[in-house]
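>>> quick one: sequence and predicted model below, then my questions.
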Amino acid sequence: MSEFKLNPAAFDVSDFLRNDWQKRPRIIRQAFLNFADPISADELAGVALEPGVDSRVISSKDGQWDLQHGPVEDYSYLPDQGWSLLVQAVNEHFPPAQALIEPFRFLPDWRIDDLMVSYSTPGGGVGAHLDQYDVFIIQGQGRRRWQIGSPGDYTTITPHPDLKQIEGFTAELDEVLEPGDMIYIPAGFPHAGESLSECINYSVGFRAPSQAELLSALADYALDNDALERRFKDSVGNDNSNAKPSGWHLDENALQGFRQLMRDALNDNKLLDEVICQLLSQNPRPPLLVWPETAVTESGVKRYLQRYPSLQRAVGLRMLTTDVAGQRYGLVQGQRFELTDASSQQLFTLLLNTHLQIATDNLLELNLSSAALQLLTQFINEGFWFVETEEQA
């Protein structure tokens, strides 16, 4: 598998975080020296056919836009130019592409969303648009022109029901990227990219949940866990006034009561922390779990590991750690696990930093405690980690 490293002569992480991150766009010439595409156009088309993969073909001809959701098996109907194939989360379905995310781990793992890969014919693009996430776009084969403007109040248009574009942005940055070049575009900056030749681009996106998404997660969590069940109470009869209900009029006292009820829900820090950790440790794309043919027992997990050379991480699995009242917890796909001792913390940290597979010898050398063995057994039985010879259930 190829290894990708940012060119330190072209990209200084500290300088970037201080001066550019979420502040302004930036072109980084030769961010990757001797860049070699980790995936070909044919391989990308193959990934787009796999179950659960989100892909689109976007085309434009004479100002008319079209979008077709994948899987697309036949591209012969498309012209020689003016279209793009975009495939989401390629890192989760094509292991060699995972290596292209590694250079960006100077940012928190929980911020990383996915690696989107696009193949474009000459003139291919998706039109001028806004993204609500930060993105690094790496130029693979070919050349692509990028135009970027400043944040502002732009008119949204939908030339296709599933395609949002904007009108009226003026390019303040207009550059052509060559293989190995990279562009950083913060959230909210209008931009448009157009391929000048047949080309492949790699977009590493970083998620940032909106207030609406956080509140939605809070509501879902409350409904699932019977939380936030305190209900509104009328103030009529509970004060010294002689006020009577006035029909269908919603008065200030009632509104204040509802507002306070909502504020109280948002003042429960313990509950909010649980919701945030659950949300950020879940992949919105369901991970591809692989369960063992027979459940593994804690007493037999070492013998189980000795039978196989490695454990694979389930595709799309997300993990993080957090501290609550001085206790370290690990979260996997929204599930919380108490890491009760140093051994279980060591195990979780090792698995957290292993993004594809881990040699079972590395696990057996840890001298795992009973708590750690129990944790590992549960992970295997949950399908989070599986032996490489197992078939998907």
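Happy to help now that I have it.
>>> CA atoms for contacts and neighbours, from now on please.
Fine.
>>> farthest residue from the center of this protein?
Taking CA atoms, centre = their mean, the residue of the chain most remote from its mean C-alpha position is Asn242, at 55.9 Å.
>>> Pro95 touches Leu356, doesn't it?
Yes: at 7.4 Å, Pro95 counts as touching Leu356 under the criterion of CA atoms under 8 Å.
>>> then this one, side by side with the first:
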Amino acid sequence: MANLDYVLNHFAFNAVAFIRDYWQQKPCVIRQGFIDFQDPISPEELAGLALEPGVDSRVVSQQPSKQGHEPVWDLQHGPVEDYTQFGDQGWSLLVQAVNEHYPPAQELLRAFRFLPDWRIDDLMVSYSTANGGVGAHLDQYDVFIIQGMGRRVWQVGPRADYEVFCPHPDLKQIRGFVADLEVELEPGDILYIPAGFPHAGFSLEPALNYSVGLRAPSQAELLSAIADEALDQDKLQQRFRDRASDLLNTNGNELNNDDPWFISDAVIENFKALILEAFDNQQDVKRAIVNLLSRNPRPPLPEWPQQPYTESALSYALERYDILLKAVGVRMVSTRLNDRHYAVVQGNWYAIDDEDAEALFVILLEMTDFIDLNDCKPYLESSQARQLLVGMLNEGLFLLDNEGHHDSDSTAESDSSH
């Protein structure tokens, strides 16, 4: 299927008004958010993709409820080869991170760049038969649901405390769901659902849906990232120290050891102060958070060269190859740290202070699966640009190749000659 350009209909959607009035506040429906919407993938291609190694997929199905009983739900993890077992209605195939495995689908995410790149997690694609769905549930992240082929009804309820239960060990649903919004989506329509709003959907006919999931790190993830950075850099080594007030009574003239096994609130406050001191260095905290946001939660599979590339030998290697390939799922961001401009790729930092290095970074960022090497060569007069490309080649995140021929051994051959 040819690559398609997806542009939000500016007559139906205004990014400023959306962020001001709806973003993380309340659901909204964007009718014909995409005009003349064309599916980037067909049901057959989606089923084929779900068979490939490393692709996360599942089929959720339900049997009609008997009178007075809830439906019987089932979930089968992929790969699934025989869909006839599920019948002709009441089931959905869901495939995660389709944008990372099927390049044409990446174009759909570009339409949502009114939000920062690091905010966008992945594109989940689902194919549902009539009455197919996954039941009422909660998501802890914001989501845009784009209707492709077919029609689907969505119901959204208010934020509240709901009882979570599992009709299948791998399927979470909620009880007590009552919708205050019900909408039928047609191709090109978009439904935005903020985190924490319960929702349920079912197809009226065979349908494709595209769910743009937004990334929102938790406090635990952020603290873990800062701790990992500190351990990697051998930082935050200050140890706990007692204060006299922790060991003496209020008057300060007697030991406070009547209950030596008891941990007081004062001691906890001392520990809390020690933890908070870890956040005093703005640059260290920034580096840890940027590292986290530059990494894909689904790490790409690198293809390392057998011998490392060098900056001096790069021009020779480039003469032997036609294209530059990008590993599936590479995340790339940029930031400023200590007055320098950096590209950060899967936690790897590269200075891009000059125009050529920055331009090359943008080219590599915007590419989907591969580009012609001639698009890169004009920028490689810059040492920083060469270091950026060499670094990513040596990390196995990008790969030199010849058009129509993928052979990692040939990369190693070119390097071993230097």
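Sure thing, it's come through. Just so it is clear, the structure is predicted and the values come from calculations on it, not from any experiment.
>>> TM-score for these two?
TM-score of the superposed chains, computed with TM-score structural alignment, normalised by the length of the first structure, equals 0.94; 393 aligned residues with a CA RMSD of 2.0 Å.
>>> re earlier: next one: the residue farthest from the centre of the first structure from Glu43 of the first structure, what distance?
Computed as CA to CA, to the nearest Å, the Asn242 of the first structure to Glu43 of the first structure distance reads 76 Å.
>>> Ala219 of the first structure too?
In this view, Ala219 of the first structure and Glu43 of the first structure are 41 Å apart by CA to CA.
>>> show me which of these two is the more surrounded one.
Neighbours per residue, other CA atoms under 10 Å: of Ala219 of the first structure and Glu43, the larger number sits with Ala219, 15 against 11.
>>> what's Ile166 of the first structure aligned with over in the second structure?
Superposed on the second structure with TM-score structural alignment, Ile166 of the first structure falls opposite Ile174.
>>> residue contacts, its match?
Neighbouring residues of Ile174 of the second structure by CA atoms under 8 Å, 6 or more residues apart in numbering: Ala136, His137, Leu138, Tyr162, Glu163, Val164, Phe165.
>>> one more time with 10 Å, if that's ok
Shown in contact with Ile174 of the second structure (CA atoms under 10 Å, 6 or more residues apart in numbering): 135-138, 161-167, 198-199.
>>> how about it, nearest residue that isn't a chain neighbour?
Val164 (4.5 Å; CA to CA, 6 or more residues apart in numbering).
>>> and what about the alignment partner in the first structure of the one you found, helix, strand or coil?
Matched across to the first structure, Val164 of the second structure falls on Thr156, judged by TM-score structural alignment. For Thr156 of the first structure, the secondary structure call by DSSP: H, G, I helix; E, B strand; the rest coil comes out as strand.
>>> can you count the residues close to the aligned partner of Ile190 of the second structure in the first structure?
The equivalent of Ile190 of the second structure in the first structure is Met182 (alignment by TM-score structural alignment). Neighbour count of Met182 of the first structure, defined by other CA under 10 Å: 24.
>>> so what's the residue positioned nearest the centre of the first structure up against?
Centre of the first structure computed as the mean C-alpha position; nearest residue by CA atoms, centre = their mean is Asp113, 1.8 Å away. Asp113 of the first structure makes contact with 88-89, 101, 133-135, 204-208, 283-284 under the criterion CA under 10 Å, 6+ apart.
>>> wait, Asp56 of the second structure touches Ala50, no?
Yes: judged on CA atoms under 10 Å, Asp56 of the second structure makes contact with Ala50 at a distance of 7.1 Å.
>>> now do the shared contacts for those two.
Both Asp56 of the second structure and Ala50 are contacted by His77, Gly78, Pro79, Leu94, Val95, Gln96, Val98, under the criterion CA under 10 Å, 6+ apart.
>>> what residue of the first structure takes the place of the third one?
Alignment note: Pro79 of the second structure maps to Pro71 in the first structure; criterion TM-score structural alignment.
>>> pretty sure that match contacts Arg56?
Yes: between Pro71 of the first structure and Arg56 there is a contact under CA under 10 Å: 7.9 Å.
>>> shared neighbours, the two?
Counting by CA under 10 Å, 6+ apart, the residues touching both Pro71 of the first structure and Arg56 are Ala48, Val87.
>>> circling back to that earlier point, what's the spacing between the residue nearest to Ile174 of the second structure and Asp74 of the second structure?
Counting by CA to CA, the gap from Val164 of the second structure to Asp74 of the second structure is 17 Å.
>>> what residue of the second structure takes the place of Tyr202 of the first structure?
Tyr202 of the first structure maps onto Tyr210 of the second structure when the alignment is built from TM-score structural alignment.
>>> residues touching that match, list them.
The contact partners of Tyr210 of the second structure, by CA under 10 Å, 6+ apart, come to 39-40, 94-95, 98, 105, 108-109, 123-127, 143-148, 190.
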